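> Next one to model:
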Amino acid sequence: MIKEKIIAVIPARYAATRFPAKLMKMLGDKPVIAHTYAAVAGSGLFDDVFVVTDSELIFEEMVSRGGKAIMSVAEHESGTDRIAEAVKDMDVEVIVNVQGDEPFMQKEPLEKIVALFNSDAVQVGSLMRKFASEEEAQNPNAVKVVTNKKGKALYFSRSVVPYKRDPQASVPYYLHIGVYAFRKKALLDFTGWSPSLLEQTEKLEQLRFLDNGVDIYMAETDYETVAIDTPEDLEKAMALLNR
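Got it, this is the predicted structure:
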């Protein structure tokens, strides 16, 4: 078991590009962000759970429900930068970043990412699962990851990797699930580095770690993400909640 203090932080930006204010949309009896907070806090894995937000509406919603929330001070390009600002003066060792639009987050994938940090060698961890089909892997919005035998990520891409030179080759494709965990130093280092060329090309900020020589260890899970990115996703989530 991990002896260090480990917390979960949920970045919650109000003005989402594709679906503005999505985190405050009602899903059953409470907003999406409140479901996510309840799922993460209810896992029992963390010494503390916080929502970090740029929105007074989200802040007040969480506090009114007995949750913990922190207001961002500065403008940030990413949720990772927002989290780094929030934790820089906290006495913590490991920070798990769970996206605010994951209302059905489960304990099993969180346990797996936390377990990676039983090794002192791990500075950054994340999750992956096998694609159900090769056709699913063709979607450029589904980020692929390739690892070595030790579970370290070799590369992340929107392209299908590895490329099958022999069409008959049998190889699994892995979807990268955007749940991250960092040791505090690795997180703060990340915010001090300029965006790398690969990161800017693929529009994948995790490539900044690889470009700067920091390994990302991957844990495999069967967890099927249910992220709320569009109004249609919210309708699907409502149907799932009703079931």
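> contacts, neighbours, all on C-alpha from now
Will do.
> Would you mind pulling the contact partners of stretch 35-51?
If you take C-alpha atoms under 8 Å, 6 or more residues apart in numbering as the criterion, stretch 35-51 is touched by 5-12, 59, 62, 67-70, 100-107, 110-111.
> swap the cut-off to 7 Å and go again
Stretch 35-51 is contacted from outside by 5-12, 68-70, 100-107, using C-alpha atoms under 7 Å, 6 or more residues apart in numbering.
> Residue 181 falls within a strand, correct?
Yes: Residue 181: assigned to a strand according to DSSP: H, G, I helix; E, B strand; the rest coil.
> Can you report how many residues lie near it?
Applying other C-alpha atoms under 10 Å, we find 30 residues neighbouring residue 181.
> Excluding sequence neighbours, find me the nearest residue to it.
Closest residue to residue 181 apart from its sequence neighbours, by C-alpha to C-alpha, 6 or more residues apart in numbering: residue 96 at 4.1 Å.
> one more to put side by side:
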Amino acid sequence: MVNALGIIPARYASSRLPGKPLLDLGGKTMIQRVVEQAQQARLSRVVVATDDERILAHVRSFGGEAILTAPDHPSGTDRVFDAYCQLDAPADCIINIQGDEPFIRPEQINALIALFEADPRTQLATLVKPVVTSEELFSPHMPKVVLDARGQALYFSRHPLPYQRQHAPEQWLAQHRYLRHIGLYAYRPDILAEITRLPPSALELAESLEQLRWLENGYHILTAETELATLGIDTPEDVARALHYLATSS
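Predicted coordinates:
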């Protein structure tokens, strides 16, 4: 049995939604919903890693576990590593659960844990989902990923890959099975320590996708496929969609 530790990075600052983790979504804050979903997965512990005392106090108020990290981390991965070092808790893998994904499903987290159970040599893991609409395919806000025959990521891009030169773009989805990246990450602890020491890479800066830094430096990212959609909260429009989802799914 793999000992999997769940860490949820949650910043207060957001250019589009300040205080995002504390947004009320149907009577519960976003961060409480993330924590409660994660607690249903096969995780030995779920901890919120935050830069803000208000988030820290709120998580503790509903019985969650939270830890205060440095305020100036450039990425959620760095915040996760900060929290892991403070916790000093043994783990076979660490799951980075996005703090703005209030409807993350436990089975999605478990799918990543299963990759480490199947092969303890797994370095990094993430989720992919089949693209089903042209909107998804051509949206730069929904990164795509191409895999090798073993299910390891070859490249991530905000542009649809592969480019099909024999077909018009409106035909691409009918001609090829495209995969979208779902931003849930898992790391072996020693690998997490290594990747947080890497400087930003050329591909990462070009695409603004952190995982390209890992690929560019020779690390392997294994993937698990999910059919379940996610709903990240980044804009006021996303909040409206989340409230609609809650109203129609209850």
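> what sits against the residue nearest to residue 181 of structure 1?
By C-alpha under 7 Å, 6+ apart, the contact set of residue 96 of structure 1 is 7-9, 180-182.
> Could I have the buried ones of these as PyMOL selection syntax?
Buried subset of those, written as a PyMOL selection, criterion 16 or more other C-alpha atoms under 10 Å:
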select buried, resi 7+8+9+180+181+182
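> among the contacts of stretch 35-51 of structure 1, which ones are buried?
Listed as buried from the contacts of stretch 35-51 of structure 1 are 6-12, 68-70, 100-107; burial here means 16+ other C-alpha under 10 Å.
> Look at residue 71 of structure 1 and say how many residues are nearby.
If we define neighbours as other C-alpha under 10 Å, then residue 71 of structure 1 has 16 of them.
> Likewise for residue 192 of structure 1?
As a burial measure, residue 192 of structure 1 scores 9 neighbours (other C-alpha under 10 Å).
> Quick check: the aligned residue for it in structure 2?
Aligned by TM-score structural alignment, residue 192 of structure 1 pairs with residue 197 of structure 2.
> What separation is there between its match and residue 67 of structure 2?
As judged by C-alpha to C-alpha, to the nearest Å, residue 197 of structure 2 and residue 67 of structure 2 stand 22 Å apart.
> Please apply the same query to residue 239 of structure 2.
From residue 239 of structure 2 to residue 67 of structure 2 the distance is 26 Å (C-alpha to C-alpha).
> Then residue 240 of structure 2?
Distance, residue 240 of structure 2 to residue 67 of structure 2, by C-alpha to C-alpha: 30 Å.
> Checking my notes, residue 120 of structure 2 in a helix, right?
No: read with three-state DSSP, residue 120 of structure 2 is coil and lies in no helix.
> For residue 223 of structure 2, give me its contacts.
125-128, 151-153.
> ditto for residue 142 of structure 2
Contacts of residue 142 of structure 2 by C-alpha under 7 Å, 6+ apart are 136, 158, 180.
> Can you show me which of these carry over to structure 1?
Counting by both residues aligned by TM-score structural alignment, their matches' C-alpha atoms under 7 Å, the members of the contacts of residue 142 of structure 2 that carry over to structure 1 are 158, 180.
> Select from the contacts of residue 142 of structure 2 every entry located in helices.
The helices, defined by DSSP state H, take in residue 136 from the contacts of residue 142 of structure 2.
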